[in-house]
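Student: Below: sequence and its predicted model.
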Amino acid sequence: MIYTSPHSNISNIIGTSPEDIDNRTQGSDRILLMAVIILMIFGSLAVYSSIAFFAESNSTTASQMIVGHLIKLGIAFFGMLFTSKLNYHVLAKFSRLFMIISWLLLVGVMIFGTEQFGAKRWLNVGGVNFQPSMIATVALLLHVAVLLSEKQEYVKDLKKSFMPILFWVVITCGLIGIEDFSSAGILMAICFVMMFVGRISILQLGTLVSIGILGGFLLINQSANRLDRIEQYVEQIKHIETEKTLNGSGYQAQQAHIAIARGELLGVGIGKSSQRDFLPAPYNDFIFAIIAEEYGLFGAMSLIFLFTLILIRGVVFIARNAEDQLGMLLAVGCTLTLVMYGFVNAGVASGLLPVTGLPMPFVSYGGTSMLFAGFMAGILLNISKHHRDRRTIFYG
């Protein structure tokens, strides 16, 4: 038996017969699956606790909101199972089509989007609100993985490899960044890592970093709200108690810090949070603060451990043992997206990062982000099925 390099051309990979693929399939990564399920359970309890005051103040009931959350969670779970059964090579065939659709949706949200919490990120189609930025994120991760796989023979060529990939990355992140700077920044950083792993030239990657810094500077300066958040974050570091921190734009961060401090080691108890009455979005952006308050340092660290476990399983096991270059790059992209969103959400609540408004995957109140987090987890599970047998390396 001859070992096939994971750097094979994607056209050859996609052309693999279903019989050959089935012969290499094994069970999905159970540890990853269990981590996701535990996060979903953990999140459901935290959401139920955190929405009580919000529901009362918005003419609805906590039961109605938690039922809605559980329905969306169920859809995300079955979406994960469905994607785990759908071979990722099949998805690769439609990556360009997914990109074009996501671009149309991103332009559509700029023209017809609905504004919530001061940002126009949602598009309403048939009475259903969704965030096109999440669709574009998954589409870009898939397309970048496909392009890097296809171009391995000349991956360091500026015109044939780097520029075509840069075209898709810059336009997509630019369209997302107009209304959602933090998501665009994280997506570009993940694409940078994927390109580094895919052996793009360091000099060319430096160009991408320069474009990202310049674009970030322009996007921050064109929004008074973003500038205010950065200034508040700096003031919070220099002077823990200022008028802006206590009553202005830093109010929500300050309340999150109080929640974490109240939790101490073991927490105040499930459903006994008091800061949920003061945090503007305790069920979403600051869900980590509610968990830290009710479950204490132990609960907060357990949450961080689960995301760290996903990182280890996704990169060290699934990506490293993927049967081809496409699977490896896609596993890296999906894993980093899930984990970085979780870590950034925790970092914001803890005061380590400026307020961004990013949800914690599988934990925050459900929506488009929950559904596409399920899709990314499903892709990881599917890649883990098609891992290469290490024993074939030693056969010749």
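Tutor: Cool, the structure landed. Numbers count the residues shown, from 1 in each chain.
Student: can we go C-alpha only for contacts and neighbour counts from here?
Tutor: Fine.
Student: Does anything pack onto the longest strand seen in the chain? Which helices or strands?
Tutor: Ranked by residue count, the top strand of the chain under DSSP state E comes out as strand 119-125. If you count contacts as 3 or more CA pairs under 8 Å, 6 or more residues apart in numbering; DSSP states H and E, strand 119-125 packs onto helix 95-112, strand 114-116, strand 128-130, helix 132-150.
Student: ok, residues contacting the second one?
Tutor: This points to strand 114-116. Residues outside strand 114-116 that contact it (CA atoms under 8 Å, 6 or more residues apart in numbering) are 120-124.
Student: starting at the chain centroid, how far to that strand?
Tutor: In terms of CA atoms, centre = their mean, to the nearest Å, the centre of strand 114-116 is found 21 Å from the chain centre.
Student: Comparison target below:
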Amino acid sequence: MHRLDLDPFNQKTKKFSQFSSLLLLGLTLTLLSIGIIALFSVSGKFVLGKESLASSLMFRQFLWVFVGLIFCFIFSFIDYHRLVEHSFFLLSCGFFLFLLCFVPGIGHKVHGSSRWISIGGFSVEPSEFTKIFLSLFLAQMLKKKKGRDLLYTSPKLITFLIVGLFIALLMISGDLGHSLLYFLLYVLYLYLDGFALKFILPTLGSGILLVLAVGLLMPERRSRLMAFLDMGQDIEGKAYQQWQSLIALGSGGLTGLGLGNSRQKMFYLPESTTDFIFPIIGEELGLLATLFIVGLYLGFVLTAGWISLFAPDKEGLMVGTSLSLLIGMQTLFNLGVVTGLLPNKGFPLPFISYGGSNLLFCLISVGILLNIQRQRSPEFRISIEQKGAQRSINL
């Protein structure tokens, strides 16, 4: 075994780490503001539509933002170690909510996926919150990797079975996108637990192929994939949304048509307030604005990753990296879909798209990241112990 000490951090690096929480919060508020402005512009179409006034939609979004910021503030002061300790209970609650998605009268399908439940007139997507619970649970299992836990069973086996159970439920419900995200969390756990890359890479490839195979067995998902492979042959069918999305982005040019002047939002582009809000922004504000937004997301993920890197322990590293990965991958999937680089899958754009479940997930994640930053290690030093392909990251 040899030890590699990495200590290249100078005074400027320390200063950056100290105000990284302010930077993360600033990026979050900027993205939220962009989302409110974009949604106000897009929702103007509802004045002529069935919802009569855009005010109801805007009121709901303001309500979600307000509630989300309150949760962000609360979770920024809750010690994430306490959340990790109670992660199994939280995950059990998430499993119960998952089951409600299959209960008639409570759960309901959206675009072929049984992943929503109705509570008090609001629709909630349990898979959004369970992502946080699973991140906390994996951190707990990472901490207990050398011992034994439930019924004297290895934590590695417990982790495999529980993650597999949630992925199976997601696949049964038709939510292949979140099943892939959950699988990526498991791969991250394997990496931080010291598994060799010769084991991790085949596992990653097998998981992606499994999700793809299940998708091909579902008629709705298979038709979407076929339409993606040849959009020109199904412009009026399954490829309609992505085709209209590309038209919107192309129409905007460099500087856009002007705020509020989108043509595609006038019922040409479905889901323009949720999954496909980014093309409307591109049409109205142009390429420069979309590149600026992409830069904001890149800055957010890098800042969140930086905070995770200086977590005081491996649990913080696991939780912070998981939440950074989830928000980053969801952003990447959404941008990939609206630009025609990935098959159509219902992923909202974090902080910007209309909707409460994903927005609450993102803002709670920011709160947990802020709490990790508040407990950062006073010594800016990373120690990596390595024996062959086995890694042990000490902070």
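Tutor: In hand now; what should we look at? Remember, it's a predicted structure, so these values are computed and weren't measured experimentally.
Student: picking that back up, for the helices and strands packed on strand 119-125 of the first structure, which one ends up most surrounded?
Tutor: Mean neighbour count (mean count of other CA atoms under 10 Å) peaks for helix 132-150 among these, with a mean of 25.
Student: Output the contacts of strand 114-116 of the first structure in TSV; the columns should cover distance to residue 359 of the first structure and neighbour count.
Tutor: Output for the contacts of strand 114-116 of the first structure, formatted as TSV (distance: CA to CA, whole Å; neighbours: other CA atoms under 10 Å):
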residue	distance to residue 359 of the first structure	neighbour count
120	16	18
121	14	22
122	15	23
123	18	22
124	20	14
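Student: quick check, nearest of the residues you listed to residue 5 of the first structure?
Tutor: For the contacts of strand 114-116 of the first structure, the closest approach to residue 5 of the first structure (CA to CA) belongs to residue 121, at 41.7 Å.
Student: Map that closest one across to the second structure for me.
Tutor: Aligned by TM-score structural alignment, residue 121 of the first structure pairs with residue 115 of the second structure.
Student: Assess the claim that its match and residue 99 are in contact.
Tutor: No. Contact criterion CA atoms under 8 Å: residue 115 of the second structure and residue 99 do not qualify, at 9.5 Å.
Student: about what we covered before: quickly check the contacts of strand 114-116 of the first structure for the two that are furthest apart.
Tutor: 120 and 124 (11.2 Å).
Student: what is in contact with these two at once?
Tutor: In contact with both residue 120 of the first structure and residue 124: 113-114, using CA under 8 Å, 6+ apart.
Student: Just give the number of residues close to residue 218 of the second structure.
Tutor: Residue 218 of the second structure has 13 neighbours, counted by other CA atoms under 10 Å.
Student: Likewise for the one 4 residues further on?
Tutor: The burial metric for residue 222 of the second structure, expressed as a neighbour count using other CA under 10 Å, is 16.
Student: Now for it: which residues touch it?
Tutor: Counted by CA under 8 Å, 6+ apart, residue 222 of the second structure has contacts 215-216.
Student: For it, pull up the helix or strand it's in.
Tutor: Under the criterion of DSSP states H and E, residue 222 of the second structure resides in helix 219-229.
Student: Neighbours of the closest residue to residue 259 of the second structure other than its chain neighbours, how many?
Tutor: Leaving aside its chain neighbours, residue 259 of the second structure sits nearest to residue 284 (5.1 Å; criterion: CA to CA, 6 or more residues apart in numbering). Using other CA under 10 Å, residue 284 of the second structure is surrounded by 27 other residues.
Student: what about the helices in the stretch 251-396 of the first structure?
Tutor: Counting by DSSP state H, counting those that start in this stretch, the stretch 251-396 of the first structure has helices at residues 251-263, 287-311, 325-350, 368-385.
Student: and the third one, how far from the second structure on average?
Tutor: Using mean CA distance after the TM-score superposition for the first structure, helix 325-350 of the first structure ends up 0.8 Å from its aligned counterpart in the second structure, as a mean over the superposed pairs.
Student: Could you tell me the angle between that helix and helix 132-150?
Tutor: Counting by axes from the mean of the first three to the mean of the last three CA atoms, to 10 degrees, helix 325-350 of the first structure lies at 140 degrees to helix 132-150.
Student: Report the angle between helix 325-350 of the first structure and helix 368-385.
Tutor: 140 degrees.
Student: Pull up the aligned stretch in the second structure for helix 325-350 of the first structure.
Tutor: Under TM-score structural alignment, the match for helix 325-350 of the first structure is residues 314-339.
Student: what distance separates the matching stretch from the centre of its chain?
Tutor: 5 Å.
Student: quick one: buried residues of that stretch?
Tutor: 314-335, 337-339 (16 or more other CA atoms under 10 Å).
Student: for stretch 285-293 of the second structure, same thing?
Tutor: Buried, per 16+ other CA under 10 Å, within stretch 285-293 of the second structure: 285-287, 289-290, 293.
Student: for stretch 25-45 of the second structure, same thing?
Tutor: Of the residues in stretch 25-45 of the second structure, those buried (16+ other CA under 10 Å) are 25, 27-28, 30-32, 34-36, 38-45.
Student: so of these, which ones are in strands?
Tutor: Secondary structure from DSSP E places none of these in strands.
Student: In helices, which of the residues you listed appear?
Tutor: 25, 27-28, 30-32, 34-36, 38-42 (DSSP state H).
Student: Reformat those residues as JSON lines; add distance to residue 87 of the second structure.
Tutor: Putting these into JSON lines (distance: CA to CA, whole Å) gives the following:
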{"residue": "25", "distance to residue 87 of the second structure": "25"}
{"residue": "27", "distance to residue 87 of the second structure": "28"}
{"residue": "28", "distance to residue 87 of the second structure": "26"}
{"residue": "30", "distance to residue 87 of the second structure": "31"}
{"residue": "31", "distance to residue 87 of the second structure": "29"}
{"residue": "32", "distance to residue 87 of the second structure": "28"}
{"residue": "34", "distance to residue 87 of the second structure": "33"}
{"residue": "35", "distance to residue 87 of the second structure": "31"}
{"residue": "36", "distance to residue 87 of the second structure": "33"}
{"residue": "38", "distance to residue 87 of the second structure": "36"}
{"residue": "39", "distance to residue 87 of the second structure": "35"}
{"residue": "40", "distance to residue 87 of the second structure": "38"}
{"residue": "41", "distance to residue 87 of the second structure": "40"}
{"residue": "42", "distance to residue 87 of the second structure": "39"}
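Student: Much appreciated, bye for now.
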